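K.L.:
Quick one, what's the 3D model for this:
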Amino acid sequence: MNTQTDAFLKDQPATPVDVAQWAEVGQSHPHESAALHVLGEATYTDDIPEAQGTLHAALGLSQKAHARVRAINLDAVRAATGVVAVYVASDIPGTNDCGPIIHDDPILADGLVQYVGQPIFVVVADSHDNARRAVRKVVVDYEELPAILTPQAAHAARSYVLPPMHLARGDVESAFAIAAHKLSGELLVGGQEQFYLEGQISYAIPKEGNGMLVQCSTQHPSEMQHVVAHALGLHAHNVVVECRRMGGGFGGKESQSALWAAVAAISAQKLKRPVKLRADRDDDMMVTGKRHCFHYEYEVGYDNDGRIVGARVQMVSRAGYSADLSAPVATRAVCHFDNAYYLSDVDIRAMCGKTNTQSNTAFRGFGGPQGAIAIEYILDEIARNLGRDGLDIRRINFYGRNESEGRNVTQYGQIVVDNIIHELVDELEVSSAYRQRRAEINAYNASSLVLKKGLALTPVKFGIAFNVTHLNQAGALVHVYTDGSVLVNHGGTEMGQGVNTKVAQVVAHELGIPLALVRVTATDTSKIANTSATAASTGADLNGKAAQNAANKIRQRLAEFFVTLFGGDNSADITAVTFAAGMIQMGEYSISFPDLVQKAYMARVQLWSDGFYATPGLYWDSKTMTGHPFSYFAYGASVSEVVIDTLTGEWKLLRADALYDAGASLNPALDIGQVEGAFIQGMGWLTTEELWWNKDGKLMTHAPSTYKIPAISDCPQDFRVSLFKNRNVEDSIHRSKAVGEPPLLLPFSVFFAIRDAIASVADHRYNPPLNAPATSEAILQAITAVEAMAAG
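P.N.:
Reported below is the predicted structural model:
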């Protein structure tokens, strides 16, 4: 043993560290940018200091839903104050396309416009306002063509952006033949505007040697890199895309940020000057896609107990004028039609209707909510038909508790190995006093003529992973500096959900250091290449694992070096080295992390590493629609109590109880915040957020003045959110579970509580025909329909 080293190590602080108790994961740390948000110091794309000579762009939009452009006069636009250049499709140096999967989505329309709001040309001027004023001076001669505006019309015309999908299991016809009861019907569930606080924006800065830096508010920097490179006719290595943070994304900045990135970059390349394209809120909502609305036709057979024996459903979505991400949205809807229920015999068809409206895109849940709400609507009807409580009918149809029950295989063939929905719902039923409140509400309704209350408990089972297997991968870089501080870069993007905080916690935990020593930098395609989008609730799962892998490599090097300091030389010694609370120790020897790092540097030990992760065990056959598309399932349930005014259709959420399965949560505070936000956002989708196009195909709800998102006054005064105590059975990052998308399904209970209140008008004897969103008008219509049923 080196006596000098031995003396040094023995002189270090020897306060014992309880390694078993110390942790940086599982702690409720604040969001890494929380203080910056509050102080107004967080830098978003529009806050980046503008380089000298920066110009501003604006888009000229189609005023027709479907038309050929016979002629376009841009003379007045070019002559407008401050205008530097005007570009049309023929000016694009590379490929005129920004479609993420199918190349059917032009950056600028070239002779054919397919929705009101489609970009036709771009104006570049010396100011944002001058650019926007100039685009209005255009004169366009249109030859109008017939327009398809609804999914029903698209289906009737066999107008689809993709071939129809079909998943079948068992023999539905035989199941119907033996069913004691059958029901059929239809349902329309509307779309939803993402309404991120920060609109679409890109800032393109030309660099030497045909280089282009694009600062972009995007969930998918690598996709933006590809689109910009193709539009400019360059290789990907010429383009760097960077995103420090977004002011919200919700899926709307996964593929549809491409248009804005491409237009800014094209303009910047042609003018050799920086160009910023920032969307006005009205333009943003007119141009960009939303959550797909769905129209359903269903037929179900069930027994006397309410157990479904066969189900057939046809789902037609409003895809818009191009494919965008409609295929994976439809696939996930098909895979989530079961929600938490075992369906032995099913026939599920999904069509993506081609309409002359905005090309719809990803939105939190990505088709999962649209698939699951259909089965919940069906079960709600079965319960009322049998005169049973909805919770009892849902329980009967749950997936089995274990494999021995034989009810644990999904309609697409994946075995449900971690079903906790029974235990979770049991806990929520008790904690929410569901049965007692049901009795109280029945008594209230019996004596209240105008105001009626409703109650509902709905469950959630949500698959986690991209349903395109190759996207389930991530990379990360971890740098340890000689003062012991750590810098992390990964492929995920921060849109307020806290992925950077969680990844920093993972790295801090792996290296045994306080979270304050770890910093996460902007997502950057020149650091982590070929990243997947931050979507499908995989941000922390994938990037946390990749960062853990990188940090672990450094930890192993430091452990080996630590052993050499006191003369050890075998792997057993290395495994005995612990990293916790900023100290590295083994037996009687200990040293602080910064001191060990400094010594390791002097000994030429590599103090940085890359990391990579690919989710194992996933596969999917898109032709048969079978496989193992999900790494695991996240579960949850909620209870909602509402009151409605039967004279006006007004309603209020009085209380909401939500219990969510985040596994072994990486950060309970962030996860509870995500559940709360998702609940309110999902509630808005199902109740107030109505998208409306006029007969000419113009979106009329294209601003905060005409589109109603939930406000603080819409939140229930009594809002109880808890995390279910659980550990993921799969080897996810620290056995946690995703919390981005699944909680958006929790407010199904709000919709069905409203339906329950409406049904009470006629003593729950009839099923109210209630579509979503359940606006006050829709509620009044449903009440009128129920009253008519009761009268006649």
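K.L.:
going forward, measure contacts between C-alpha atoms and count neighbours the same way
P.N.:
OK.
K.L.:
Let me see the ranges of the helices in the stretch 551-700 of the chain.
P.N.:
Taking DSSP state H, counting those that start in this stretch as the criterion, the stretch 551-700 of the chain contains helices spanning 571-575, 593-602, 668-687.
K.L.:
Report all helices and strands that the last one contacts.
P.N.:
For helix 668-687, the contact count by 3 or more C-alpha pairs under 8 Å, 6 or more residues apart in numbering; DSSP states H and E identifies strand 718-723, helix 748-759 as packing neighbours.
K.L.:
ok, back up a step: which stretch among the helices of the stretch 551-700 of the chain comes nearest residue 87?
P.N.:
Closest approach to residue 87 among these (C-alpha to C-alpha): helix 668-687, 37.3 Å.
K.L.:
Other residues contacting that closest one?
P.N.:
Residues outside helix 668-687 that contact it (C-alpha atoms under 8 Å, 6 or more residues apart in numbering): 26-31, 189-192, 497-498, 660, 662, 665, 709-710, 715, 721-723, 739-741, 743-748, 750-751, 772-775.
K.L.:
structure for this one too, so we can compare:
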Amino acid sequence: MSSQTEQTKHVTSPTSASASASASASASASASASIDKSAPAPKGISTPHESATLHVAGEATYIDDIPELAGTLYAALGLSERAHADISNIDLSEVEAFPGVVAVIQAADIPGDNQCGPIIKDDPILADGTVQYVGQPIFIVVADSIDIARKASRKANIDYQDLTANITTADARAADEKVIPPMHLSRGEAAQALENAPHRLSASFSVGGQDHFYLEGQISYALPTEDGGIYLHCSTQHPTEMQHLVSHALNIPDNQVTVEIRRMGGGFGGKESQSALFACAASIAAHKLNRPVKLRLDRDDDMMITGKRHGFDYHYEVGFDDYGKLLAFKLDMTLQAGFSADLSGPVAARAITHSDNAYYLEHTDIAAYCARTNTQSNTAFRGFGGPQGIIAIEHAIDSVARQLGREPADIRAANFYGTPDSDPTIRTTPYGQVIVDNVMPSLFDDILKSSDYAARRAAIREFNQSSPVLKRGIAATPVKFGISFNVPHFNQAGALVHIYTDGSVLVNHGGTEMGQGLHSKIERAVADELGIHIKHVRSTATNTSKVPNTSATAASSGTDLNGKAAQDAARQIRQKITAFLAERDGVTVDSIHFADDTVTSSEANYRFPDIIRQAYEARVQLWSDGFYSTPKIHWDASTLTGSPFYYFAYGAAVSEVIIDTLTGEMKLLQADILHDVGNSINPAIDRGQIEGAYIQGVGWLTSEELCWNEQGKLTTHAPSTYKIPAVNDYPTKFHVELFNNQNVEDSIRRSKAVGEPPLVLGMSAFFAIRDAIGNAGSDAADKTEGLARQPELNAPATPENILRAVWEFT
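P.N.:
I've put the predicted structure just below:
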């Protein structure tokens, strides 16, 4: 593996197209000054993903690749055909008689708790008497092969008595159907500020959900153990939660359930809580039959059963002055929760705490309503409500700019939070957290300059004047994203580090690898702590019998939490070796250093493996556990106030698009991104995460459309009907740079999370489309009673939605 150092790049701070941004750029430099530069973190090194070779060679072991034990059986699920109904009769005799079927399991056969909800117990493993969405599992078929199980599952004869089904959020809200009580956060006097504002506007729009579309579907392989327990291989982001829920379903203690996961073929939040149903179903069958059972969904069933990103409906009012300064913002959000609570509460809370994005809002009123619909129970998705909260304020600012006939980038810059040397009042979020390291003004100026934003804006204007059918648009959008779990006690992690007598190192931690490079970064942290090459460090599978009580690998906190825990474990071992060597050689502790696979003291140099052997022979402990809990955070869920985030990650993107006003087709022409990952641990992996997140964000807002028919059936349940971005959707020009910045907080190597924040940058493409649609109208048609007309575009901006918006606007 290459060890070539690759430093992050920082474009020289420019004079932007935005005068407002330029005016505040110099002030943001003090953010860096607040960082302790006396001991800067080492620069990141770009090394390949720890499993890259295995991925390319097809040798990486996923759950379905694990060699099956003798006697393994296969499970499939029998699904509801109604959105909301009572089951009046169920006849499974044909299922049971199907050749090769070993057992059929219903809710009554579950020995323990028939629940897999992560917070509220309103999510049954198997429907019992009532079904609440099309695709809800009713029974489990266990057979000699997966094909037999799936064919047999379709032989059930079930009679339903239909009940009222709310498919849309509008229907659910009209019926006051909600999964949790509504949430509300306010600061100042929004109503009065709106009344007094020189200008005001209101708008309603909607943003659809998104399927996770991980490459590896939901899968669990449950092995009964000799003591009546379960050893579960599960594609999950949350092994500990799977352990708890399986133990409850089987009515056995947690210590009789072990969950292991080496890697996932993608997760994106869809395997945080939603893997529970499949983990429990496979374990119930294995426990009942005392034989190994594998449950692997095909793509159609996966999409039919599992929840998605929450779709949102918005209505907002915004008051502002002649210069576009926001004076008041009132926002009402309705989430499509699905039939159960799942993680809708935390998702709504994060949407509320991100509805300010990068902007100071003195008077604000934010409400969120989690509507109960008879559809799949929506769940965590990369960003976890943050993107849905952010897009509302971005829509409002985009509309304010159009109303005033001003450059949207100027309006954005005019409303940024204050920089660290400014009054704390204009650095305080609506939920009460003071921002200590705002680098957004400088970062935003940089991306406007490096992307040639002003020149391209002028070129687009000239192009559109001579092009009656094809129209171009451009937009620059920022992101300020809070990093930590909404629930404070989830912000903890443990790890184990072992050094063997040959000097090789094994690390185990509570995070899960889903392709994002978590193991690679933690291996780097351990290697640096011990002063050895990363090739000597290996990560092993996440296992609940090694590190207990783990938090989900989510909230972009996997590296922050587990990296710090692993670093703590490695440091303890290094300190023990240092103390041994100092006493033996009669040197001071301060004279001993670990670097370049060598341990150096004032008296001698030792190869790392040699000193490890000597320490072992002197009976020095060469393994240790490590622990980390995130400091400073606190949160009052009842008032939605506190400091829920350890720090913020910042970024900005400029996207340019072209649309066909006759067909609604759109092409992404260019994307320029400048993103703050702090002191990058591995720049290559971070760049890959930024690129992937951006494209996934573009997919969410442009092509990935979820549709349900009137009967409540998801009709976009396969690649043939659900369009994720493909290679041709990638922009022709794609420039990604890392902002030169160290985390002001003591994160692992002063890095910042990179999993979720860059997804928000994809919305620059959505607002570029909105800009292109706005450019399709004539100046005369753009004004109604002195007010600028706004393109009415909902997301995803599919060709149909773009064409509809063009026709309505022109």
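K.L.:
Post the TM-score for the overlay when you can.
P.N.:
Overlay of the two chains. TM-score (TM-score structural alignment, normalised by the length of the first structure): 0.96; 764 aligned residues with a C-alpha RMSD of 1.2 Å.
K.L.:
one step back: will you turn the helices of the stretch 551-700 of the first structure into CSV that also has mean neighbour count and distance to residue 656 of the first structure?
P.N.:
Shown next, in CSV, are these (neighbours: other C-alpha atoms under 10 Å; distance: least, C-alpha to C-alpha, whole Å):
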stretch, mean neighbour count, distance to residue 656 of the first structure
helix 571-575, 14, 48
helix 593-602, 18, 46
helix 668-687, 22, 9
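K.L.:
Strands of the stretch 251-400 of the second structure, residue ranges please.
P.N.:
Remark: strands assigned in the stretch 251-400 of the second structure by DSSP state E, counting those that start in this stretch are 257-261, 293-296, 312-320, 326-338, 364-372.
K.L.:
what's the matching range in the first structure for the first one?
P.N.:
In this case it means strand 257-261 of the second structure. Counting by TM-score structural alignment, strand 257-261 of the second structure falls onto residues 239-243 of the first structure.
K.L.:
and the gap between the aligned residue in the second structure for residue 278 of the first structure and residue 215 of the second structure?
P.N.:
Counting by TM-score structural alignment, residue 278 of the first structure corresponds to residue 296 in the second structure. According to C-alpha to C-alpha, to the nearest Å, residue 296 of the second structure stands 13 Å off from residue 215 of the second structure.
K.L.:
swap in residue 540 of the second structure?
P.N.:
Taken as C-alpha to C-alpha, the span from residue 540 of the second structure to residue 215 of the second structure is 22 Å.
K.L.:
Alignment lookup: residue 408 of the first structure to the second structure.
P.N.:
Under TM-score structural alignment, residue 408 of the first structure pairs with residue 427 in the second structure.
K.L.:
neighbours of that match, just the number please.
P.N.:
24 (other C-alpha atoms under 10 Å).
K.L.:
That one is in contact with residue 421, isn't it?
P.N.:
No: Residue 427 of the second structure is beyond contact range of residue 421, at 9.7 Å (criterion: C-alpha atoms under 8 Å).
K.L.:
And the helices in the stretch 401-550 of the second structure, which stretches?
P.N.:
Per DSSP H, counting those that start in this stretch, the stretch 401-550 of the second structure carries helices over the ranges 408-414, 440-450, 453-465, 518-530.
K.L.:
re the thing from before, which among the contacts of helix 668-687 of the first structure end up buried?
P.N.:
Neighbour-count burial (16 or more other C-alpha atoms under 10 Å) is assigned, among the contacts of helix 668-687 of the first structure, to 26, 29, 31, 189-192, 497-498, 660, 662, 665, 709-710, 715, 721-723, 739-741, 743-748, 750-751, 772-775.
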